[in-house]
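S.K.: Turn this into a structure:
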Amino acid sequence: MTMQLLHNRYKFEKVLGQGGMGKVYLMHDTNDQKLVAVKECVTKNDFELIARVKREYYFMTQIEHPFIVQATDLFELQGKYFIVMEYVQGITLDEFIKTRKNRIDFLQQLKMSRDICKAITVLHNNGIIHRDLKPSNIVIQENLQPKILDLGIAKSTNEELTEITKTGHMVGTPSYMSPEQIDSTKNTLQNTDVFSLATIFYQFFSWEQHSPFYADGLIQTIDKVHNHKLPPVITKLSNVEAKSIVLSNLLVKALKKDPQKRITSVEEMLKIFDNIIGENFEAIDEKMKKTKNYERFFGEKTSSVAPKNSKKLYIQATFLAIFMVIVLLTASNFLWRTNENTEQQMRDKIASLEKTLRATKGKTSKLLEQVKTLRIHNKSLESNKNDHLQSVIDNLLNPLGDYTKGRQTYLVLSQLKILLFFREHWKPQHLNKMMLALRYVLDQSYKEQELYLKVDLAKTAWRVSGEAISYAAKGEKMYFLECFLEVCFCYTPLHAAPFSVKTIKKHTELVRKSKLNGFLSIRVSKDTPKEALEKLPEISHKYYLLADYYDEQQRTSQNRKMSIRCLEKALQLNPLQPKYIQDMARFYNKLFKLSAFMEQEYYEKSKKLQSDGKKICKVYTRLLPIFQKTLERLND
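M.R.: Purely as a prediction, here's the structure:
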């Protein structure tokens, strides 16, 4: 590039990079006195390439959006075409992923992804499919806002979308292309960009250096795009929470190989990102209920599949449980199958002999002897099968005590889940070994801060304790019953579950003798008398209910003081209460202090607190009805 002005206007500054058709320069626009980027396009008189350059310039002038780069000029010089664009300061997303890991948090990643979706949605709404989305075509500015570059192979939705040029070169970057875009025999739909974006986001959230479909050779890459199913991105996240579960489900649907089964548009992805960022859990639930790997807390099944906490405890527990069940069942499959086949043969033979015996009216002693022998043999087979099952259960129980003492939550959780598969073969001696682990899991459900891990811990304790009542020794049944009732009361959605109703009905006499029996009839409603609440056992939850009672009364300094005292008492009784209880206690405390102001000043100062309170309640309203009522009051 010579030092003279290009096109009598643009002064060379430096080379910014190398594109597919030529270099990109930083130049100074002497007319407008600003820096611009000038893209050199070597077309070599190829009419198709020339048309592509002109089409790219046309697209870049048609759309004005802060997240899409703008073009200002196009000219031809010495057989080369030049597109003049706004100069965007920043680094490509490709460089960002390689150099900025751990410098931004998960929420910032979500917002950046949402902004990228906004830009592509604008393109689609203007009838443009990008078709070359990849991290190197997205610049991240200093304020973390994106700029979408390179519309060189973009197509209008009213054009015929062919993927191969006349020269036979593939258009696009295979490791970010959708299967149908690679396969030129298929029509490319608008959601080809959905697949490309999902691939980018998968790489971005997992902080991988390359596309998840990257391979050493072109053929291997194409094969990976067509045939390789990626593990859910949640398995690669270091901090798993409700937001990341929805994100993982979103990418699973966006990475479907079949475009007909894939998310239909980037606009739909944008809406889901907005819901995640805004913590719109109602909308999130609607999306997640449509996927196979999410189970609502209010459902009947116990094997929740939602992962949680910073060490991915839940994912490890689930996968470990599945793996161990497969290993155990595979190991015993041959023996069981052999036993079952042999038993069936025995039963058939016994039936045949008995039929013959009846026909001969019992006169043949030889037949009687054969029947007796076969029955003894059959009983022996059944005994061997039961012995084998008992051995499997013992092997599962042996390490459980060490896992509990070592506070290895995910291992304890996985062992209990596996043991539930064999519940029909539990014996009292097995349940003795499970007591400590059950109590540990229940206590962890109170301490755990991540909502979905909390739910899974509680549901596992709920199911194990409920099943154990029937198999425990007489003196230990009450222990398991009270663990069961404690879960039902502390996590009220489980109280109404069919399994709870069935279990309580089955053990009615035992329930009546329990000190927690009073909890079953109490309901947290506005007309619950204080006297009924005060009769509840002396555990922390009693004082949460009383705090709520005083808060619903006339807004006086005395009632607020009583509400705070009850919350403090609850925390004293159980200092390991989960974060949502502590959040509400702090919220009520601040609200109480504001009541010292004059009425007008109080209402003005409490606006922000009301907003904080609503946010807390929306997150935790599923667990305790207190928060639903508080939310209703805050919305009044």
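S.K.: From here on, just use CA atoms for contacts and neighbour counts.
M.R.: Fine.
S.K.: Now do the same for E76: helix, strand or coil?
M.R.: At E76, secondary structure determined by DSSP: H, G, I helix; E, B strand; the rest coil is strand.
S.K.: Quick check: closest non-adjacent residue to it.
M.R.: F82 (6.2 Å; CA to CA, 6 or more residues apart in numbering).
S.K.: Tell me, how many residues neighbour the one you found?
M.R.: 22 (other CA atoms under 10 Å).
S.K.: what about it, helix or strand, and which?
M.R.: Per DSSP states H and E: F82 is located in strand 80-86.
S.K.: picking up where we left off before, quick one: the residue nearest to E76 and T72 touch, right?
M.R.: No: using CA atoms under 8 Å, F82 is not in contact with T72, being 10.8 Å away.
S.K.: Now do the shared contacts for those two.
M.R.: By CA atoms under 8 Å, 6 or more residues apart in numbering, F82 and T72 have no common neighbours.
S.K.: before we go on, could you also do this sequence so I can check it against the first one:
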Amino acid sequence: MTNDKSMLPIGTVLNGRYIIRGHLSSGGFGKTYLAVCRPQNTKVAIKEFFMTSANFRDADGVSVSTNRNYTQQFCEQIVKFRKEYERLRLISNVHVVNVYDCFEENGTAYYVMDFVEGTNLEEYLKKRNAPYTEIAVYNYLKQILDGLKAIHSKDLLHLDLKPANIMKTPNGYVKLIDLGASKDYIGGVGATMFTGVALTERYAPPEQVDGSFDKLGPWSDFYALGATLYRLLTNRVVPTYTSLYEDHTRDKHIALPMPNVSDKTKLLIVWLMNTDRTRRPQSVDDILQWLRNPPAQDQEVTIQDPEVTINVPGEEKRPQQPPTPQPRPTPRPTSQPPTPVSQNDKFSLLGCFYMIIMIVIGYIVGTIIIKALL
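M.R.: Below you'll find the predicted structure:
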């Protein structure tokens, strides 16, 4: 629960049936509440659109007003907020929180989500104070990928994937929550309909941190996925993308130390967290395909330098797969059989005989001439 004083007061009734029972989180572009829905008193989570830089509460503590310098921008964003909700409500997946209601009230807009009972993976990690096992992480990974595929299939991006936004339910499922940062995505265009860009440092990829909206895509969520896996498997602070960029080692072991993590998993994380978005997986299917054909564990691991790219003119650029281990080359024999000599290179015996005769004749003739002169 948060102590943000700009949150709605406990007991506030929204849309005539949602009663605020608690404050869950607050960010630069929205606030999230725990509420109950009458008459069944079902627990729900409600996201309120609230721009910290533009909005403030009126004296009643409920109504939202907008700084006059941001009035037009705020009105435009309300419309986009509703459009994004229309996309979010189409997602039906057991690993993604369900969004099912949207309304305007108090000078702003709200949408309603299922409240997920359980604890997020970041809280579990802090309680454990030890890394998760690879078996557990791969179990979570498959569920997370299923959820991301459902989100991406609706041309949406999550854009705030991290352990704190992955809930573990009492029945053992994991579920992606906090879709407030999600954005429309158009292939070849990037993210659109921005209601603000919320991000979490160290989990957000370079293109998101830099505000390069046209460069955002599924690969942006995959960078955050790699950071999430790193955090869960090491219990270490995720490095900044600048640290990754400055690490010129082939396996990024300086920026991404991963003791007791298998080579296969290291390869996957380095691939996901490539600072070059074009060299990350481009779709969930890319990752699933790699997981179905992992590198053999008994082979030498060779990781290509992710900063080196060779472009072939006229060849379509394809997403780079994580480098797979290559077997050691079979050494060539140090000694080679002698190279056959051509018949033309052999001396002829007959030629040798003629040469000897010519030498003898020359010697005799020379001797005769010398004696005649004397």
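S.K.: quick one: the spatially most central residue of structure 1 from S540 of structure 1, how far?
M.R.: Central residue of structure 1 (CA atoms, centre = their mean): I245, 1.3 Å from the mean position. Noted for I245 of structure 1: a distance of 31 Å to S540 of structure 1, by CA to CA, to the nearest Å.
S.K.: how about the strands of structure 2, start to end?
M.R.: Using DSSP state E, the strands of structure 2 run over 13-14, 18-26, 30-37, 42-49, 55-57, 64-66, 99-105, 108-114, 119-120, 156-157, 166-168, 174-176, 183-186, 190-192.
S.K.: can I get these in a markdown table with distance to V137 of structure 2?
M.R.: Listed next are the strands of structure 2 as a markdown table, based on distance: least, CA to CA, whole Å:
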| stretch | distance to V137 of structure 2 |
| --- | --- |
| strand 13-14 | 39 |
| strand 18-26 | 26 |
| strand 30-37 | 28 |
| strand 42-49 | 27 |
| strand 55-57 | 40 |
| strand 64-66 | 42 |
| strand 99-105 | 26 |
| strand 108-114 | 25 |
| strand 119-120 | 14 |
| strand 156-157 | 22 |
| strand 166-168 | 12 |
| strand 174-176 | 11 |
| strand 183-186 | 27 |
| strand 190-192 | 29 |
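S.K.: residue range for the biggest helix by length in structure 1 in structure 2?
M.R.: Ranked by residue count and defined by DSSP state H, the top helix of structure 1 is helix 313-359. Helix 313-359 of structure 1 corresponds to no residue of structure 2 when matched by TM-score structural alignment.
S.K.: and what of stretch 253-260 of structure 1?
M.R.: So stretch 253-260 of structure 1 is aligned with residues 271-278, judged by TM-score structural alignment.
S.K.: Check the offset of the longest helix of structure 1 from the chain's centre.
M.R.: 36 Å (CA atoms, centre = their mean, to the nearest Å).
S.K.: ok, now stretch 552-566 of structure 1?
M.R.: 39 Å.
S.K.: What of stretch 144-152 of structure 1?
M.R.: 29 Å.
S.K.: what residues does that stretch touch?
M.R.: Residues contacting stretch 144-152 of structure 1 (CA under 8 Å, 6+ apart): 52-53, 55-56, 59-60, 66-69, 88, 112, 115-116, 119, 130, 132, 137-141.
S.K.: ok, 7 Å please
M.R.: 52-53, 56, 67-69, 112, 115-116, 130, 137-140 (CA atoms under 7 Å, 6 or more residues apart in numbering).
S.K.: and what of stretch 126-146 of structure 2?
M.R.: 95, 125, 174, 232-235, 284.
S.K.: make it 6 Å
M.R.: Stretch 126-146 of structure 2 is contacted by residues 232-235 when judged by CA atoms under 6 Å, 6 or more residues apart in numbering.
S.K.: can you give me how far that stretch is from the chain middle?
M.R.: 16 Å.
S.K.: residues touching K23 of structure 1, list them.
M.R.: 17, 40.
S.K.: do you know how far it is from E56 of structure 1?
M.R.: When K23 of structure 1 is compared with E56 of structure 1 (using CA to CA), they lie 16 Å apart.
S.K.: about what we covered before: helices or strands up against the longest helix of structure 1?
M.R.: If you count contacts as 3 or more CA pairs under 6 Å, 6 or more residues apart in numbering; DSSP states H and E, helix 313-359 of structure 1 packs onto helix 409-421.
S.K.: okay, the helix it packs on sits on what stretch of structure 2?
M.R.: Going by TM-score structural alignment, helix 409-421 of structure 1 sits over no part of structure 2.
S.K.: buried ones in that helix?
M.R.: If you call a residue buried by 16 or more other CA atoms under 10 Å, then helix 409-421 of structure 1 has these buried ones: 409-420.
S.K.: Output those residues in a markdown table; the columns should cover distance to I164 of structure 1.
M.R.: Putting the buried residues of helix 409-421 of structure 1 into a markdown table (distance: CA to CA, whole Å) gives the following:
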| residue | distance to I164 of structure 1 |
| --- | --- |
| T409 | 53 |
| Y410 | 50 |
| L411 | 52 |
| V412 | 55 |
| L413 | 52 |
| S414 | 50 |
| Q415 | 54 |
| L416 | 55 |
| K417 | 52 |
| I418 | 52 |
| L419 | 56 |
| L420 | 55 |
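S.K.: with the residues you listed in mind, which one is nearest to D29 of structure 1?
M.R.: Y410 (61.3 Å; CA to CA).
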